[in-house]
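[1] From the sequence below, what's the structure:
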Amino acid sequence: MNPSLFRALRRCGGIMALAVAMPAAQAASDAGFPSRVISIVVPFSAGGGSDTVARILADGLSKQLNNPVIVENKTGASGNIGAEYVARARPDGHTLLFGSMGLMTVNRHLYKNMPFDPLKDFTAVARLYDTPHVIVANAKLPIASLQDLIDQAKARPGQISFGSAGAGTSTHLVGELFMHETQAKLLHVPYKGNGPALTDVVAGHIDVMFDQATNSVGHIKAGNLRALAVTSGTRVGNLPDVPTVAELKYPGLETTSWTVLAAPAGTPAAVVQKLAEAVKAVLADEKIQAKILESGGVANFEGPQAATKLVEADDKRWGSLIKAAGIGAN
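    Have a look, this model is predicted:
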């Protein structure tokens, strides 16, 4: 046989063998997963809403995967410390991030020299749940509707105040989104935390707030706050009479504070898919959905591709808004 032809056939045979072997290798790449305890890192303090839902998820995943799943709280720097820990972890699916919208899309536009890039250093596993916002006004104010708020804010630019949990928080950004979409000017009053801001809206020291719905429901039902609209795509279960912003002809105000489960970049696709399928099964359980609702969230599963698109889209949305408004972190 011609030596050149022989060498060519050998190369061809090697390529064919590799082509046959690759699907088998991919199929088997999750065969040993999980092989040890899975850790879900919550970059916020224990006892909060995120921590509560993470523990609900961890319990469900433990049963689905027949493997221990624990929650670790690694706090600091608005979640950046915990996120960096996961970004630097071995990409094998055993260390995961409970990633909030702020952490995954907002922080990198607020903080300089972040030691990780949420878009490059993580692989989205699944969208987990959403936290709707509600636009509330002090009940004693003559603001009966969303349109009233817009009209009065335009008539008195900068004289109606809105409180937030701090610069760059979701309660601030939704307020900035409101001003951007309606061209109405409000006065932003940042607080150090959600509680003090909400207390001052109830007391009448500030006028309105773009609050996460779970925080305001009690005050709305007690008559201390008037709910003008929710920013979610559908009405909120415990506020069924409050219209959505889209119903009121302001679809550009539609947004929720979502949370995704993320793995370090480079985690095998088969492992990501196995985790996503387990998450889907957990969130399909009506009892789990009810527990998440009690904690202020609405279960909303989406797989890896949709979750990735969500992160990328909101990174662009909030990044451009932060730049246009000149927002910086506290």
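
[2] Please make it C-alpha for all contacts and neighbour counts, starting now.
    OK.

[3] buried ones in stretch 309-328?
    For stretch 309-328, the neighbour count (16 or more other C-alpha atoms under 10 Å) marks L310, V311, D314, D315, W318, G319, L321, I322, I327 as buried.

[4] List the contacts of that stretch.
    The contact list for stretch 309-328 (C-alpha atoms under 8 Å, 6 or more residues apart in numbering) reads 101, 104-106, 109-111, 119, 167-168, 173, 176-177.

[5] this one as well, want them side by side:
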Amino acid sequence: MIQRRTLLAAALATPVLSAPLLSTPLLSTGGRSARAAEWPKAGPIRLVVASGAGGNADVVARIVAAELEPRIGQRILVENLAQASGMQATEAVSEAEPDGYTLLVGTSSQLVHNIALFEPLPVDIKQTLRGVAMMNEVPMILCINTEDPAETLEDMIARMQADPDAFQYGSGPTGTTTHITGALFLSRIGTDIVHVPYPKSGEAMRDLIAGQLSFVFNPSLTAVVQVRDGAVRPLGVSAPERLEAVPEIPTISEAGLPDFVSQTWNSIAAPSGTPDEIVSALNREVNAVVQSDAIRSRLKDLGSIVPAAMTPAEVDAYYGRQRDIWIPVVRGTGAQRS
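    Coordinates of the predicted model:
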């Protein structure tokens, strides 16, 4: 039931194209390229998601794509490439023709953590991709089994510090935000327990519910469903403030670990050579969708945060700040992929 409801959130009805193409050309005369002037008339747009169906990024991609299609008058094909912590998706978009027809749903895992995880890095992400638009931010909810005796986060921390060998936590693939948040948490409380990575964070939640794991930091956008259904018990959310969707859950800072903030985010990125005119048009349309009352409300109800609209330059600056903060943290965990 829980998995079906989570997948239902992702499997949105296939949108029907009803609006005409953009009425004004992106370039008036003699622009950077004929393709830029004609975009988006050449065919479907691939929106590549670097995680599996039903996950955080996939849900958001499908919500936004459904609203974006009629605005630009072009079909958007959401494609899931989850292999290698999302590196396959990152490579595919980095090497795609920079014509506005192949885009990446870029998250902290692909655009930040992987820079620290892969040696060597298959592509220079900082150089091969550029920011297009920001969609939302997604903190983690610290979930435990409903039968766990811990009543508060402080109770759980005390038990782990006393007997770390009795605990284990699960996450999505190594280096994803679900893993890094758990590693940061253990570092902050000064203990170490067994880490069990899964191909998808939803699989870790399944084993948590079955009593096979001690805790999981799961993205709020998917964890909210399990919390509301009573399938797991939340001890805190790794956000700067309580979430509107689940205001009863304290922040981890409130619960006893000051200044603990860790969240992923969903943005749209494009190959670095994509013309400014196309990037600006995409940015304008995505911002219009995400900042609309209906979609803002929907994303917030799913347990995420919708920041103010950003320009492409502001998205790139956001990537830069996130890298400055989190690359040292990821390297500090010792996690590595090849």
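
[6] ok, back up a step: among the buried residues of stretch 309-328 of the first structure, which are located in helices?
    Under the assignment DSSP state H, those contribute L310, V311, D314, D315, W318, G319, L321, I322 to helices.

[7] Show me which of those residues is closest to D92 of the first structure.
    Comparing those against D92 of the first structure with C-alpha to C-alpha places V311 closest, at 21.4 Å.

[8] My understanding was that L81 of the second structure contacts A57; is that so?
    No: at 11.5 Å, L81 of the second structure does not count as touching A57 under the criterion of C-alpha atoms under 8 Å.

[9] neighbour count winner among those two?
    The residue with more neighbours, out of L81 of the second structure and A57, is A57; 27 against 19, by other C-alpha atoms under 10 Å.

[10] can you give me the helices for the stretch 151-300 of the first structure?
    In the stretch 151-300 of the first structure, helices defined by DSSP state H, counting those that start in this stretch lie at 170-182, 194-203, 213-221, 269-283, 286-294, listed in chain order.

[11] Output the ones you listed in JSON lines; the columns should cover mean neighbour count and distance to T131 of the first structure.
    Shown next, in JSON lines, are those (neighbours: other C-alpha atoms under 10 Å; distance: least, C-alpha to C-alpha, whole Å):
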{"stretch": "helix 170-182", "mean neighbour count": "21", "distance to T131 of the first structure": "10"}
{"stretch": "helix 194-203", "mean neighbour count": "19", "distance to T131 of the first structure": "14"}
{"stretch": "helix 213-221", "mean neighbour count": "18", "distance to T131 of the first structure": "7"}
{"stretch": "helix 269-283", "mean neighbour count": "20", "distance to T131 of the first structure": "15"}
{"stretch": "helix 286-294", "mean neighbour count": "16", "distance to T131 of the first structure": "9"}
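
[12] would CSV of these with distance to L97 of the first structure be doable?
    Formatted as CSV, the helices of the stretch 151-300 of the first structure follow (distance: least, C-alpha to C-alpha, whole Å):
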stretch, distance to L97 of the first structure
helix 170-182, 19
helix 194-203, 23
helix 213-221, 23
helix 269-283, 13
helix 286-294, 18
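
[13] Go through those and name the closest to L96 of the first structure.
    Per C-alpha to C-alpha, nearest to L96 of the first structure of those: helix 269-283, 10.1 Å.

[14] which residues touch the closest one?
    Contacts of helix 269-283 of the first structure (C-alpha under 8 Å, 6+ apart): 26-27, 29-30, 33, 57, 60-61, 64-65, 92-93, 125-126, 128, 263, 288-289, 299-304.

[15] that older thread, so which two of the contacts of stretch 309-328 of the first structure are the farthest from each other?
    Based on C-alpha to C-alpha, the longest span within those runs between L119 and E176 and measures 23.4 Å.
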